[in-house]
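>>> Below are the sequence and a predicted model; questions follow.
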Amino acid sequence: MMSLSRRSFKKAVLGSLVALTAFGGTALTAAAADKITVGALRFTSHAPSFVAFEKGYFTDEGLEVEFKFFQAAQPMAVAIASGDVDFGITAISGGLINLAEKGAIKVIGGALQEEPGIDGQIILVSKAAYDEGITSPEKLKGRSFGITQAGSSFHYMASKIAEKEGFSTADMKLVPLQKVGAVIGALKSGQVDSWTIVPHIAKALLKGGAVMQIGMVADYIPDYQVTTVFTSTEIAETKPDLAKRFLKAFSRGADDFNAALVDKSEGEEGATAMVALIHKYVYADQPIEKAGPSIRNGAMRVNKDAALNLTNIQDQLDWFKAEGLVKEDITIETLVNSNFVETF
């Protein structure tokens, strides 16, 4: 009887130790998760981050993510520099480059890119401007063009369009309106003549009849690295493992996004599921029946494994220098830390 009691006691102790070990391991795993804040815009083009969050890819990398949403690129760059945001995905701007020059920010990967055969950013004009004969980009000389801020991606695109058509932005009236929503309102009401924007917004505007399409950005910048992944210089240099884990999770989200809505290899069922996931973040104030087509329309390629088109980044940097928006002596190494992804 005593022997049985001892065996029972030993089993009970062993069971308790196993349970404590398992509980402790779970607690340690939870405690080890790194909390990060990710900057984003409520655009379909930012979907890989949302996919990675919803499917647990960030969690798999030991990351606890909180999103902070912005309405333009430059404020996000400032938030990265100040430490309010850890990682951002948006277009390169003059503000971002200037912060990189100050040692605050580094581009560490690529995201959205123009690709032949896939609808990209669309050149739009107001219906009033179209009726006045502005039916192609070559006729934008002397007309107004909406941008968020000087040194924004919209400014860069306007300049490249003008350059290829044989004039310059000095021959246009650039109208800085700070926020994408303000540009939309100004274009629809005819307060500005023209603009360029990603397809999920452009195609929705075209359906309303207040704006008209006159061209595609890909015809002017065919290899445009539209958005990049960036972080603080401190994270890039002192916490490279954190950056690598973020990029790994982000890239998995991009793979799923590309498969479902760009390559359409997951069939209609996969596309529908992806739209439902993205709808939590994009056009969330609209019923999915209305938001769904716009989300699908915004499906542009996101670079596999966050590969970075360094050739186009150099072109962007050169343009910012030529416009006097950043210092002449800033190098690509100042802006980009190329240790994390493949470049081309």
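Done, it's in. Numbers count the residues shown, from 1 in each chain.
>>> going forward, measure contacts and count neighbours with C-alpha atoms only.
Noted.
>>> Tell me where the stretch 1-150 of the chain has helices.
Counting by DSSP state H, counting those that start in this stretch, the stretch 1-150 of the chain has helices at residues 2-32, 47-54, 57-60, 73-82, 94-101, 127-131.
>>> on contacts alone, who are the packing partners of the fifth one?
The criterion is 3 or more C-alpha pairs under 8 Å, 6 or more residues apart in numbering; DSSP states H and E, and the helices and strands that helix 94-101 contacts are helix 73-82, strand 105-110, helix 332-335.
>>> circling back: right, so of the helices of the stretch 1-150 of the chain, which gets closest to residue 243?
For the helices of the stretch 1-150 of the chain, the distance to residue 243 is smallest for helix 57-60, at 11.7 Å, taking C-alpha to C-alpha.
>>> hang on, the earlier thing: can you put the helices and strands packed on helix 94-101 in CSV and add distance to residue 236?
Listed next are the helices and strands packed on helix 94-101 as CSV, based on distance: least, C-alpha to C-alpha, whole Å:
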stretch, distance to residue 236
helix 73-82, 12
strand 105-110, 7
helix 332-335, 12
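>>> Going along the chain, name the strands of the stretch 101-250 of the chain.
105-110, 122-126, 144-147, 173-176, 194-197, 211-216, 228-232 (DSSP state E, counting those that start in this stretch).
>>> Of the ones you listed, which is nearest residue 275?
Closest approach to residue 275 among the strands of the stretch 101-250 of the chain (C-alpha to C-alpha): strand 194-197, 20.1 Å.
>>> Going by contacts, tell me the helices and strands next to that closest one.
Counting contacts by 3+ C-alpha pairs under 8 Å, 6+ apart, strand 194-197 is packed against strand 122-126, strand 144-147, helix 153-164, helix 180-188.
>>> Below is an additional structure, to be compared with the one above:
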Amino acid sequence: MTKILRLACLVLCALMVLTGAAGCGQKPQAVRLKVSEVTHSVFYAPQYAALNLGYFADEGLEIELSNGQGADKVMTAVLTGAVDIGFAGPEASIYVYNEGKADYCEVFAQLTQRDGAFLIGRQKEDAFDFTQTKGKVVLPGRKGGVPYMTLEYVFKQHGVVPGKDVTFDDSVQFAMMTGAFTGGTGDYVTAFEPTASKLEQEGKGYILASIGKESGEIPYTAYFASKSYIEKNKDLVKKFIRAIYRGQQWVAKSSPKEIANVIAASFPDTDIKLLEKSAASYKGIEAWCTSPVMKAEAYEKLQTVMTEAGELKQKAPFDKVVNNSLAKEVINP
């Protein structure tokens, strides 16, 4: 074999190896992100749309979603490294910052802009007024959490003072409230969709008011991670935000029926008509953000609600707790 022939063979072999390697590398392995959500609800439709429409997959991300069943538990999971990203009320990040923790959590994307709970009563009341709850017992969730504090804020706005005019029974865990209510505990309970509509469908309760409609705009649920994690994984976090932003935009332009059909895979045990009704309820009160960027004025309103609830002794700076930089890069590339 001549030198030229040997050289040709070597070049051919090298090309075959390179071609094979390129073929194997066409689709890099997805990066898995562990995300803990505060509860599982149609309230978070943009997130499920992003999952089911393949927006996370488009970014090379595989989301491992778990139900933390409470903001305090979600935050614990983030701080201990059990999950990468937490999804709950921003109040959890405010509390941690005020504790003086060096590697505190930063909120990097907002998903919902109103309270997603509905007040449920035992009787149907066509002309419900919050004053009708005086002398009664309400199951509000965990004291110190956004659901509790927003509910308290709304009651006070209607001239009903918890602890004086009405009893807020916070002894029942958030995940157990509707079960306790249907079992006979309390006169009223708050519930997210599709649970609220399901209770009504089964004749076990009646939707009387939207807490989000009554409270106005407030940064209710958002994504957060430790400051160090965000700093080390900026590109990864931007990919996550980009998928969420696409989910927000898709939901904003879609009908409740379209939303129900897309998120159905995330709620396999829920009737499609119930999902559609739930989506319509949330679109009706403009519960979903159209941008992941949190507004400073909305953040300040949250701190006002927390202060009035007696849960916040010192306000936390917006530019410390909220990191909008990556979200702004996503929506204005």
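That came in fine, so what should we check first? It should be emphasised that the depicted structure is a prediction, and the values quoted were computed from it without experimental measurement.
>>> before we move on, the earlier item: with mean neighbour count as added columns, please give the helices of the stretch 1-150 of structure 1 in JSON lines.
As requested, these are exported to JSON lines (neighbours: other C-alpha atoms under 10 Å):
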{"stretch": "helix 2-32", "mean neighbour count": "11"}
{"stretch": "helix 47-54", "mean neighbour count": "24"}
{"stretch": "helix 57-60", "mean neighbour count": "20"}
{"stretch": "helix 73-82", "mean neighbour count": "22"}
{"stretch": "helix 94-101", "mean neighbour count": "23"}
{"stretch": "helix 127-131", "mean neighbour count": "19"}
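>>> Dump those helices into JSON lines; add distance to residue 139 of structure 1 as well.
Listed next are the helices of the stretch 1-150 of structure 1 as JSON lines, based on distance: least, C-alpha to C-alpha, whole Å:
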{"stretch": "helix 2-32", "distance to residue 139 of structure 1": "58"}
{"stretch": "helix 47-54", "distance to residue 139 of structure 1": "34"}
{"stretch": "helix 57-60", "distance to residue 139 of structure 1": "47"}
{"stretch": "helix 73-82", "distance to residue 139 of structure 1": "28"}
{"stretch": "helix 94-101", "distance to residue 139 of structure 1": "27"}
{"stretch": "helix 127-131", "distance to residue 139 of structure 1": "10"}
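>>> so which of those helices gets nearest residue 179 of structure 1?
helix 73-82 (9.5 Å).
>>> which bit of structure 2 covers the closest one?
Per the alignment by TM-score structural alignment, helix 73-82 of structure 1 matches residues 71-80 in structure 2.
>>> Distance of residue 205 of structure 1 relative to residue 100 of structure 1?
Per C-alpha to C-alpha, to the nearest Å, residue 205 of structure 1 is found 35 Å from residue 100 of structure 1.
>>> ok so, going back, save the helices and strands packed on strand 194-197 of structure 1 as a markdown table, and put in distance to residue 300 of structure 1 too.
Output for those, formatted as a markdown table (distance: least, C-alpha to C-alpha, whole Å):
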| stretch | distance to residue 300 of structure 1 |
| --- | --- |
| strand 122-126 | 12 |
| strand 144-147 | 21 |
| helix 153-164 | 17 |
| helix 180-188 | 19 |
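>>> Which of these sits closest to residue 275 of structure 1?
Evaluated over those, closeness to residue 275 of structure 1 peaks at strand 122-126, with 21.4 Å, by C-alpha to C-alpha.
>>> tell me what that closest one is packed against?
Checked by 3+ C-alpha pairs under 8 Å, 6+ apart, strand 122-126 of structure 1 has helix 180-188, strand 194-197, helix 199-208, strand 211-216 packed alongside it.
>>> Return the most buried member of those.
strand 194-197 (a mean of 26; mean count of other C-alpha atoms under 10 Å).
>>> Go ahead and measure how far that strand is from the middle of the chain.
Centre-to-centre, strand 194-197 of structure 1 and its host chain are 18 Å apart (C-alpha atoms, centre = their mean, to the nearest Å).
>>> what separates the equivalent of residue 144 of structure 1 over in structure 2 from residue 176 of structure 2, distance-wise?
By TM-score structural alignment, residue 144 of structure 1 lines up with residue 137 in structure 2. According to C-alpha to C-alpha, residue 137 of structure 2 and residue 176 of structure 2 sit 16 Å apart.
>>> Now for the match of residue 144 of structure 1: which residues touch it?
166, 167, 168, 169, 186, 187, 188 (C-alpha atoms under 8 Å, 6 or more residues apart in numbering).
>>> Ok, residue 125 of structure 1 next?
Residue 125 of structure 1 is in contact with 134, 187, 193, 194, 195, 211, 212, 213, 214, counting by C-alpha under 8 Å, 6+ apart.
>>> Quick check: the aligned residue for it in structure 2?
That one, residue 125 of structure 1, aligns with residue 121 by TM-score structural alignment.
>>> Skipping its backbone neighbours, what lies nearest its match in space?
Among residues not flanking residue 121 of structure 2 along the chain, residue 188 sits closest, at 4.7 Å (C-alpha to C-alpha, 6 or more residues apart in numbering).
>>> Tell me the residue in structure 1 aligned with that neighbour.
Per TM-score structural alignment, residue 188 of structure 2 is aligned with residue 194.
>>> close enough to count as contact, its match and residue 187?
Yes - counting by C-alpha atoms under 8 Å, residue 187 is a contact partner of residue 194 of structure 1 at 6.7 Å.
>>> Pull up the overlap in contacts between those two.
125, 126, 146.
>>> show me what contacts the last one?
Put plainly, it is residue 146 of structure 1. 154, 174, 175, 176, 177, 183, 186, 187, 192, 193, 194, 195.
>>> Can you get me a residue count around the fifth one?
It stands for residue 177 of structure 1. 16 (other C-alpha atoms under 10 Å).
>>> Next one: it from residue 79 of structure 1, what distance?
For residue 177 of structure 1 relative to residue 79 of structure 1 (C-alpha to C-alpha), the value is 20 Å.
>>> As TSV, the strands of the stretch 101-250 of structure 1 with distance to residue 303 of structure 1 would be great.
Output for those, formatted as TSV (distance: least, C-alpha to C-alpha, whole Å):
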stretch	distance to residue 303 of structure 1
strand 105-110	6
strand 122-126	20
strand 144-147	25
strand 173-176	30
strand 194-197	19
strand 211-216	20
strand 228-232	10
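>>> so which of these gets nearest residue 333 of structure 1?
That would be strand 105-110 among these, by C-alpha to C-alpha, at 9.1 Å.
>>> In structure 2, which residue range corresponds to that closest one?
Against structure 2, strand 105-110 of structure 1 falls on residues 105-110 (TM-score structural alignment).
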